[in-house]
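>>> Provided below are the primary sequence and the corresponding predicted coordinates.
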Amino acid sequence: MSLLKTAAAAALVLGASAATAQSVPTSGATVIVPAYGQVTAPNDQAVATFAIEEQDKDKSAAASRVNQKMKQGLEILKKEDPQAQLKTQGYYTYPVYPEEPPRPMTSPQKPRVPTAWRVGQYVQLTTTSLGGLPKTVSSAQKILTLNGIHFGLSPAATRKLEDQRIAATYKNLNERIASIANAMGRPLGDAQLDTIDFEGSGNYARGEVAAAAPMMARSFAKDAAQEVAEPSFEPGETTLDMRVVGKVKFK
């Protein structure tokens, strides 16, 4: 067989193979289609944690100062942001012991005697008044210490964003089904969406970011008359995503 005939025969074989591959029947086929949606919105809520701590040889004296100054701090927060939600938490009292050099194991162990007591308390402020937040924090810092702040979405904004997230995910699912039908050489009308499984047969949604546990405040009470410059904050934005799996049957 000549080289030309051999090449022609090979071309016929390849052509037949391609035709066979393209003619794989898809009637009654079931296709699993994953899709994704993502939406972003500016944060509209802040959760700030304030703290107060006192240390004294007299435990009662330390506790009394903490109670008094926390009360003053709460009054400031309520005055500066009447709509904010406040929650006191994390009241603690523990002894402070002197540092001692290590003793030999054979030496008798004497009971440790505390030289002072450390008392503290936290309060959490949740607000959507982001414009007035710097002034609120500055005023509170005359008495309290800002222990941490976290920006996120309010429940109302989250519900609104949830509608957009579902719509974006469902749109992506339809776009993928159309692309798959086109790749199979089938009209979109032959595809029937049999099942829609949001979260894709499992919990694919990202959990809310857990607020970090407040660290122990080591700053002591400030002079109530001392002015504190207003801090600067950038609330940022939050992105929510979703996964959906669709089960599609072709006629």
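It's in.
>>> make it CA atoms for all contacts and neighbour counts henceforth
OK.
>>> Tell me where the stretch 1-150 of the chain has strands.
30-42, 45-56, 85-96, 116-127, 145-152 (DSSP state E, counting those that start in this stretch).
>>> Just send these back as a markdown table, with mean neighbour count too.
Listed next are the strands of the stretch 1-150 of the chain as a markdown table, based on neighbours: other Cα atoms under 10 Å:
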| stretch | mean neighbour count |
| --- | --- |
| strand 30-42 | 17 |
| strand 45-56 | 23 |
| strand 85-96 | 15 |
| strand 116-127 | 21 |
| strand 145-152 | 19 |
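>>> would TSV of the ones you listed with distance to residue 184 be doable?
Formatted as TSV, the strands of the stretch 1-150 of the chain follow (distance: least, Cα to Cα, whole Å):
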stretch	distance to residue 184
strand 30-42	11
strand 45-56	48
strand 85-96	56
strand 116-127	53
strand 145-152	44
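>>> Show me the one of the ones you listed that comes nearest residue 204.
Among those, the nearest to residue 204 by Cα to Cα is strand 30-42 (10.6 Å).
>>> would you list every one of the helices in the protein?
Using DSSP state H, the helices found in the chain span residues 3-22, 59-80, 133-140, 155-183.
>>> want to throw those helices into JSON lines with distance to residue 206 and mean neighbour count?
Listed next are the helices of the chain as JSON lines, based on distance: least, Cα to Cα, whole Å; neighbours: other Cα atoms under 10 Å:
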{"stretch": "helix 3-22", "distance to residue 206": "41", "mean neighbour count": "11"}
{"stretch": "helix 59-80", "distance to residue 206": "32", "mean neighbour count": "18"}
{"stretch": "helix 133-140", "distance to residue 206": "28", "mean neighbour count": "20"}
{"stretch": "helix 155-183", "distance to residue 206": "13", "mean neighbour count": "16"}
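>>> try this one next to it:
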Amino acid sequence: MLKTKHMLACLGLMLAASFAAAQAVQTSGTLVIVPATGEVKHANDEANLTFMIEEQDKDKAAAASRVNQKMKQGMEILKRADPQAVLSTHGYYTYAVYPDEQPQPRSNGKLRQPSGWRVGQYLEMKTGNLQSLPKTVAAAQRVLALNGLRFGLSEATAKQLDAQRIDATYKNLTERIASIAKAMGRNPADAVLDTVDFEGSGNYAPQAFAAKTMRAAVADAAPVEEPSFEPGETTLDMRVVGKVRFR
């Protein structure tokens, strides 16, 4: 019994000594690296759409003519429905279509002949008129196929939010510095901010998407019900690293 009490007493003394040593650790001149983040959210106010048209015919010229005509019609519809929209065409393609045949011996020497041609083109549209977007898309879908849709923030809105994003990030940095000072047993006023390194994370950058080739079944004059869209919101974030030295 006496031996057990002696061991417990020794253990208590050792813990007390360790605690005292920890309390005696000097933090003057300590350099602390403090990461922090900040973010702001805002409703999306811009839409980027991809339309396409594709035609297939035994006559390459006939397929190309129908594509050219329908793309022109689709652009005219979009311009009437949304005069402020920015349109740009891209990705014009022409592919040979071959029949499904059994493999022939190489000694045959005959070249495969195409059974037809597939011709298509893509159209990009950028607009801030989200209120009329369903109606605009439905009108265009009478001629063109909707191949992609992405909502985001306009450049003007993103610039306006930049100051708020910086404020939120710096506020988080000062809060973390105060918490670290408290954990070290120091007064936050003793912390001297030596360096602040703002780094844009890039996570909010919209990812470029490739338009996939697909066959569009288009009815020239058939009415199309309006689609439903929810623009959602975008989060802009920022990362900062601060170097803090305690006096």
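Arrived safely. Quick caveat, the model's predicted, so the values are computed rather than measured.
>>> thinking again about what came up before, kindly present the helices of the first structure as TSV, with separate columns for distance to residue 113 of the first structure.
Below are those laid out as TSV (distance: least, Cα to Cα, whole Å):
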stretch	distance to residue 113 of the first structure
helix 3-22	85
helix 59-80	13
helix 133-140	35
helix 155-183	49
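>>> just so I know, which of the ones you listed lies nearest residue 223 of the first structure?
Short answer: helix 59-80, nearest of the helices of the first structure by Cα to Cα, at 10.6 Å.
>>> on contacts alone, who are the packing partners of the closest one?
Secondary-structure packing of helix 59-80 of the first structure (3 or more Cα pairs under 8 Å, 6 or more residues apart in numbering; DSSP states H and E): strand 45-56, strand 116-127, helix 133-140.
>>> My guess is residue 44 of the first structure contacts residue 156. True?
No - contact criterion Cα atoms under 8 Å: residue 44 of the first structure and residue 156 do not qualify, at 9.7 Å.
>>> ok, back up a step: residue 244 of the first structure is nearest to which of the helices of the first structure?
helix 155-183 (6.9 Å).
>>> Just name whatever secondary elements the closest one is in contact with.
With contacts taken as 3+ Cα pairs under 8 Å, 6+ apart, helix 155-183 of the first structure sits against strand 30-42, strand 237-250.
>>> Compute the inter-axis angle for it and strand 237-250.
Interaxial angle, helix 155-183 of the first structure versus strand 237-250 (axes from the mean of the first three to the mean of the last three Cα atoms, to 10 degrees): 40 degrees.
>>> what's the mean deviation for helix 155-183 of the first structure versus the second structure?
Overlaying the second structure shows helix 155-183 of the first structure at a mean distance of 1.1 Å from the equivalent residues (mean Cα distance after the TM-score superposition for the first structure).
>>> quick one: the spatially most central residue of the second structure from residue 162 of the second structure, how far?
Nearest to the geometric centre of the second structure sits residue 206, at 3.6 Å (Cα atoms, centre = their mean). According to Cα to Cα, to the nearest Å, residue 206 of the second structure and residue 162 of the second structure sit 16 Å apart.
>>> hmm, back to that, make JSON lines out of the helices and strands packed on helix 59-80 of the first structure and add distance to residue 242 of the first structure.
Below are those laid out as JSON lines (distance: least, Cα to Cα, whole Å):
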{"stretch": "strand 45-56", "distance to residue 242 of the first structure": "22"}
{"stretch": "strand 116-127", "distance to residue 242 of the first structure": "27"}
{"stretch": "helix 133-140", "distance to residue 242 of the first structure": "32"}
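>>> Show me the one of the ones you listed that comes nearest residue 180 of the first structure.
Nearest of those (Cα to Cα): strand 45-56, 41.4 Å.
>>> residues in contact with that closest one?
Applying Cα atoms under 8 Å, 6 or more residues apart in numbering, the contact partners of strand 45-56 of the first structure are 62-63, 65-66, 69-70, 116-130, 143-154, 214, 217-221, 235.
>>> Could you rerun that using 6 Å?
Outside strand 45-56 of the first structure, the residues within contact range by Cα atoms under 6 Å, 6 or more residues apart in numbering are 62, 116-128, 144-154, 220.
>>> Run the angle between that strand and strand 116-127 for me.
Using the same axes, to 10 degrees: strand 45-56 of the first structure against strand 116-127 is 160 degrees.
>>> got the helices and strands packed on helix 155-183 of the first structure as JSON lines, with distance to residue 10 of the first structure columns?
JSON lines is the format used below for those (distance: least, Cα to Cα, whole Å):
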{"stretch": "strand 30-42", "distance to residue 10 of the first structure": "34"}
{"stretch": "strand 237-250", "distance to residue 10 of the first structure": "35"}
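>>> Relative to residue 107 of the first structure, which of these is closest?
Here strand 237-250 is closest among these (Cα to Cα), at 59.1 Å.
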